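1. would you be able to build a 3D model of this:
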Amino acid sequence: MPQYYIWTIGCQMNKAESQRVADYLGLLSYKATRSLRSADLVVLNTCVVRQSAEDKVLGTLGYVKGIKNYNPDLFVLVTGCFVNSNIQQLRRNFPHVDLFFKPGDYVKLAKWAERLRIVPPKTGLPLTKNTTVCAFVPIIRGCDNFCSYCIVPYRRGREKSRPVKEIVCEVDRLVSCGTKEVTLLGQNVNSYGHDLPRKPDLSDLLNELNSIDGLVRIRFLTNHPKDMSQKLIKAIASLGKVCEHVSLPLQSGDDDILKAMNRGYTGEQYRQLIHTLRSDIPEIAISTDVIVGFPGESDEQFDHTLAVLEKIQFDTVHVATYSPRLGTIASREYRDDVPFEIKKERLNKVEALQA
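-> From the prediction side, this is the model:
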């Protein structure tokens, strides 16, 4: 039986998509292996949100190229946010890759398999066969926000929600296989449903999932502050299976930096939202993300971020240094003028504050 190896880097959405690819390869009679060198087919599920992630992708592509030099029959497939719209350029740069397919483009994967006559049963691409206690369930793909620093909308496209019925059926089936907890995923999960007929929102979906017998816990991430509605807050507070935890990226505590980031809210609006969440859900846990060293960020502006973090006292803070991404608004309009040493110093200060 041929073997496959999937290398995954990046967000939970990537992990969920890798699981779906694994399920599909199982239909093609491939078996998973833990050794890249022993695989007949390798899938690289990539991330380029930060330069450090892209460097790892490039390093792994080079490593796989070396393996393919010794094993020319090895199939190499690449997906994730490394795959941009210029597929021809990617093919020229990485001729050892057999297929580039965009995140979630399982149709292209299926057509490639059909061309090679690696034909699965005529059942279409499967929903995940995950039988673990906890499962990731993508509910919306893409992003319409275009934060100035973020490459995701350019690589994953505009927002596209899955129908409520389709999601409920998937979760129901997962529960029948032993899953107790699901995490609903989206680049901007709380904008779910705006593109669907009748425009159901995330709170409507949570209500539907809350009624599934055997499902114990429901989580969801990641949220955008501007889409955290009072209706959604009420659903978190009232639905017994929905965990009282919210991931709510702040990114900066300075209004000018937030505007340059195109975040769509002010520091005061964010603080008011936190106040509402804690007033309506006293036991809620709140995690956040912060970017330090955004172009033009002064010491004073960084101090504004520290002040917000000290005031709010998040349960968890994920901090990263700004990394320019080619093709984003920030990379075109702003000079990456904060020295790396200062970025690192600011990152250390945020981490020390959270410790």
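2. contacts, neighbours, all on C-alpha from now
-> Noted.
3. quick one: the strands in the stretch 1-150 of the chain?
-> 3-8, 31-32, 41-46, 75-80, 99-100, 134-141 (DSSP state E, counting those that start in this stretch).
4. centre of the chain to the last one, how far?
-> The gap between where strand 134-141 is centred and where its chain is centred comes out at 10 Å by Cα atoms, centre = their mean, to the nearest Å.
5. could you dump the strands of the stretch 1-150 of the chain to CSV with distance to Gly240 and mean neighbour count?
-> Shown next, in CSV, are the strands of the stretch 1-150 of the chain (distance: least, Cα to Cα, whole Å; neighbours: other Cα atoms under 10 Å):
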stretch, distance to Gly240, mean neighbour count
strand 3-8, 33, 20
strand 31-32, 37, 18
strand 41-46, 35, 23
strand 75-80, 35, 22
strand 99-100, 42, 20
strand 134-141, 17, 22
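6. mind putting those into a markdown table with distance to Arg158?
-> Converted to a markdown table, the strands of the stretch 1-150 of the chain look like this (distance: least, Cα to Cα, whole Å):
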| stretch | distance to Arg158 |
| --- | --- |
| strand 3-8 | 23 |
| strand 31-32 | 32 |
| strand 41-46 | 19 |
| strand 75-80 | 15 |
| strand 99-100 | 20 |
| strand 134-141 | 8 |
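7. mind checking the longest helix of the chain?
-> As assigned by DSSP state H, the longest helix anywhere in the chain is helix 51-70.
8. and it, what other elements does it pack with?
-> Using 3 or more Cα pairs under 8 Å, 6 or more residues apart in numbering; DSSP states H and E as the contact test, no helix or strand touches helix 51-70.
9. ok so, going back, which of the strands of the stretch 1-150 of the chain sits closest to Lys259?
-> For Lys259, the closest of the strands of the stretch 1-150 of the chain is strand 134-141, at 24.7 Å, according to Cα to Cα.
10. what residues does that closest one touch?
-> Contacting residues not belonging to strand 134-141 are listed as 12-13, 15-16, 156-162, 167, 171, 174, 179-189, 192 [Cα atoms under 8 Å, 6 or more residues apart in numbering].
11. which of those residues fall in strands?
-> Among the contacts of strand 134-141, the ones falling in strands (DSSP state E) are 160-161, 181-186.
12. farthest-separated two in those residues?
-> Taking Cα to Cα, no two of the ones in strands among the contacts of strand 134-141 sit farther apart than Lys160 and Glu181, at 23.7 Å.
13. any idea how far Gln3 is from the residue lying farthest from the centre of the chain?
-> The C-alpha centroid of the chain is most remote from Tyr70, which lies 34.2 Å away (Cα atoms, centre = their mean). Using Cα to Cα, to the nearest Å, Tyr70 is found at 17 Å from Gln3.
14. likewise for Thr132?
-> Thr132 sits 22 Å away from Gln3, going by Cα to Cα.
15. what does Lys199 give?
-> Distance, Lys199 to Gln3, using Cα to Cα: 43 Å.
16. swap in Asp289?
-> In terms of Cα to Cα, Asp289 sits 38 Å off from Gln3.
17. next, the structure of the following sequence, for comparison with the previous one:
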Amino acid sequence: MSQRRSAVTDATGDNARKVFIKTYGCQMNVYDSQRMGDALAGDGYVPTQRIEDADLVLLNTCHIREKAAEKIYSELGRIREMKAERATQGRTLTVGVTGCVAQAEGAEIIERAPVVDLVVGPQTYHRLPQALARVHSGERVVETEYAVEDKFDHLPKQAARQIRARGVTAFLTVQEGCDKFCTFCVVPYTRGAEVSRPRAAILEEARALAEAGVREVTLLGQNVNAWADGAGGLGSLLRELAEIPGLARLRYTTSHPRDMDDDLIAAHRDLRALMPYLHLPVQSGSDRILKAMNRRHTGADYLRLLDRIRAARPDIALSGDFIVGFPGESDADFEATLDLVRQVRYATAYSFKYSARPGTPGATMDGHLPEDVKTERLERLQTLLREHQVAFQESFVGREEDVLVEKAGRHPGQMIGRSPFLLPVVVPASAGAIGEIVRVRIESSLPNSLMAEGADHADRLVSAEPLRKIA
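-> Here you go, the predicted structure:
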């Protein structure tokens, strides 16, 4: 389970109430943390990057990884000591747990962790100001019982200054929830049923982002390509977004193979703004395991779909997800996964050992594998995936690429941007300003990035955080 602080820039004001948001997990949670900050801004809170300065601490949680809840309770133990110290000084600290662990655990968090004042699920974070008002009147609050539609109806507006502070790329949630019920996954239980955000609201937010200087938008959803309304699916929405002045690049994640329709595939062929990168999880190459996972497609179905996508966009970079050691997975099942990987040659991929999520069908299946078997298989899979990733990156050496400059590098003379294929690229500061798309020649490939000609790279490895799986 990955974690990060909220990407909101600190505000000033000694008398202002300060909120510290710690974000775990995927891009959806990053987006949600930003929206929580926006909702709280109207209530007088300003963001801080120092937990020591905070009047309000929110842990925006993820429930996908093993022992996710236990990690949150461990963090709450440290916060409890801070809160107790504040009390000796006559100061207060309000503590909240939000996100998917909040939705899954609910009132149990309040019972188990007395330090927690409020628990807010991912469908109800827009109600934070009201929940905090109840906390300040002496209640301990649990808010998890609202429809997903309410969240879309009450998304707070972002001020232009807030958008600009977050950079020239932005996330935009268009869909939430999942109806697929894969047997390994808690998302249908923590995020609810699939719901599409209204087209007009999406376009309005996208225009506001573009007017504030955002050049690239990534559409988010647990099954983002399940988005639809009466006028069409995700392909039609992308076509409208591509017409917005200033938006030069569009992406979307995470997709399900069963929702990849003809119009969306055609959009990859037709839209210059739609970047040639697609995250399309398969999870396993074994038909037997795919059936046990309730994926409702076979390995051959998946490969045929990729053939159609590559026919529409031959240069597309593919990303995937894999779970090894699912209950009952045999050596032959695992070899089928390796065979599929060899056929696809992913540009990047995310791979994990199976871990049982309480309340999911997979947790009660027979045939759970020993940990050492799962570990050995994961190492073999990751070795193969890494070989393909290195080969993909090295294929760009000597080529010219368009790079969206996103931020200053860690060293003088460097800027960091991304190629159309989502690869981080180090460019010389003279190449262009933040927000510009510059044409550069790739000189070398580093472990986690590409280096453009003219960039200072003497023994300087640059790490860049990849997009995370939506959960």
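18. what sits up against the strand or helix carrying Ser331 of structure 1?
-> Using DSSP states H and E, Ser331 of structure 1 maps to helix 329-333. For helix 329-333 of structure 1, contacts defined as Cα under 8 Å, 6+ apart pick out 147-149, 261, 295, 324-326.
19. just stretch 74-91 of structure 2 next, same as before
-> Residues outside stretch 74-91 of structure 2 that contact it (Cα under 8 Å, 6+ apart): 92-93, 113, 115-116.
20. change it to 7 Å
-> Contacts with stretch 74-91 of structure 2, where a contact means Cα atoms under 7 Å, 6 or more residues apart in numbering, come from 92-93, 115.
21. and the residues you listed, which are buried?
-> Among the contacts of stretch 74-91 of structure 2, those buried by neighbour count (16 or more other Cα atoms under 10 Å) are 93, 115.
22. just to check, Val97 of structure 1 is in contact with Leu77?
-> Yes - applying Cα atoms under 7 Å, one finds Val97 of structure 1 in contact with Leu77, separated by 6.0 Å.
23. contacting residues around the equivalent of Leu277 of structure 1 over in structure 2?
-> Residue pairing (TM-score structural alignment): Leu277 of structure 1 is matched to Ile309 of structure 2. Listed by Cα under 7 Å, 6+ apart, the contact partners of Ile309 of structure 2 are Ile265.
24. ranges for the helices of the stretch 201-350 of structure 1?
-> In the stretch 201-350 of structure 1, the helices defined using DSSP state H, counting those that start in this stretch lie at 202-210, 230-238, 255-261, 267-280, 299-312, 329-333, 340-354.
25. counterpart of the first one in structure 2, which residues?
-> Alignment note (TM-score structural alignment): helix 202-210 of structure 1 is matched to residues 234-242 of structure 2.
26. buried sites along the matching stretch?
-> Residues 234-239, 241-242 are the ones in stretch 234-242 of structure 2 that count as buried (16+ other Cα under 10 Å).
27. which stretch among the helices of the stretch 201-350 of structure 1 comes nearest Gly104 of structure 1?
-> helix 202-210 (20.8 Å).
28. what about the closest one, how far off from structure 2?
-> Compared with structure 2 after fitting, helix 202-210 of structure 1 has a mean deviation of 0.7 Å; criterion: mean Cα distance after the TM-score superposition for structure 1.
29. next one: that helix to chain centre, how far?
-> In terms of Cα atoms, centre = their mean, the gap separating the centre of helix 202-210 of structure 1 from the centre of its chain is 21 Å.
30. ok, now stretch 22-40 of structure 1?
-> On the basis of Cα atoms, centre = their mean, stretch 22-40 of structure 1 sits 24 Å off its chain's mean C-alpha point.
31. Provide the aligned range in structure 2 for it.
-> Here stretch 22-40 of structure 1 aligns to structure 2 at residues 37-55, judged by TM-score structural alignment.
32. ditto for stretch 230-239 of structure 1
-> Using TM-score structural alignment, stretch 230-239 of structure 1 lines up with residues 262-271 of structure 2.
33. could you do stretch 88-99 of structure 1 as well?
-> Going by TM-score structural alignment: stretch 88-99 of structure 1 matches residues 107-118.
34. so which bits of that stretch are buried?
-> Quick answer for stretch 107-118 of structure 2 (16+ other Cα under 10 Å): 107, 109-110, 115-118.
35. ok, how many other residues are close to Asp229 of structure 2?
-> Neighbourhood size, Asp229 of structure 2 [other Cα atoms under 10 Å]: 15.
36. mind checking what Trp112 of structure 1 lines up with in structure 2?
-> Matched by TM-score structural alignment, Trp112 of structure 1 corresponds to Ala131 in structure 2.
37. repeat for Arg346 of structure 1
-> Using TM-score structural alignment, the equivalent of Arg346 of structure 1 in structure 2 is Arg377.
38. show me the contacts for its match.
-> Taking Cα under 7 Å, 6+ apart, one finds Val324 in contact with Arg377 of structure 2.
39. one more time with 6 Å, if that's ok
-> With contact set as Cα atoms under 6 Å, 6 or more residues apart in numbering, Arg377 of structure 2 has no partners.
40. from Gly325 of structure 2, how far out is it?
-> Here Arg377 of structure 2 is placed at a distance of 8 Å from Gly325 of structure 2 (Cα to Cα).
41. can you check Gln222 of structure 2 too?
-> For Gln222 of structure 2, the distance to Gly325 of structure 2 - Cα to Cα - is 23 Å.
42. and the two? Which one has more around it.
-> Legend: neighbour count by other Cα under 10 Å for Gln222 of structure 2 and Gly325, higher for Gly325 (29 against 25).
43. residues in contact with the more buried one?
-> Applying Cα under 6 Å, 6+ apart, we find Gly325 of structure 2 in contact with 354, 374.
44. in the buried residues of stretch 107-118 of structure 2, find the pair that's most separated.
-> Taking Cα to Cα, no two of these sit farther apart than Ala107 and Val115, at 13.1 Å.
45. apart from its chain neighbours, what residue comes closest to Leu132 of structure 2?
-> Using Cα to Cα, 6 or more residues apart in numbering and skipping residues adjacent in sequence, the residue nearest Leu132 of structure 2 is Leu118, 7.7 Å away.
46. pick the one among the contacts of stretch 74-91 of structure 2 closest to Ala54 of structure 2.
-> Leu93 (7.4 Å).
47. the closest one pairs with which position in structure 1?
-> Alignment note: Leu93 of structure 2 maps to Leu74 in structure 1; criterion TM-score structural alignment.
48. aligned counterpart of Phe352 of structure 2 in structure 1, please.
-> Phe352 of structure 2 maps onto Ala320 in structure 1, with residues paired by TM-score structural alignment.
49. thanks a lot, catch you later.
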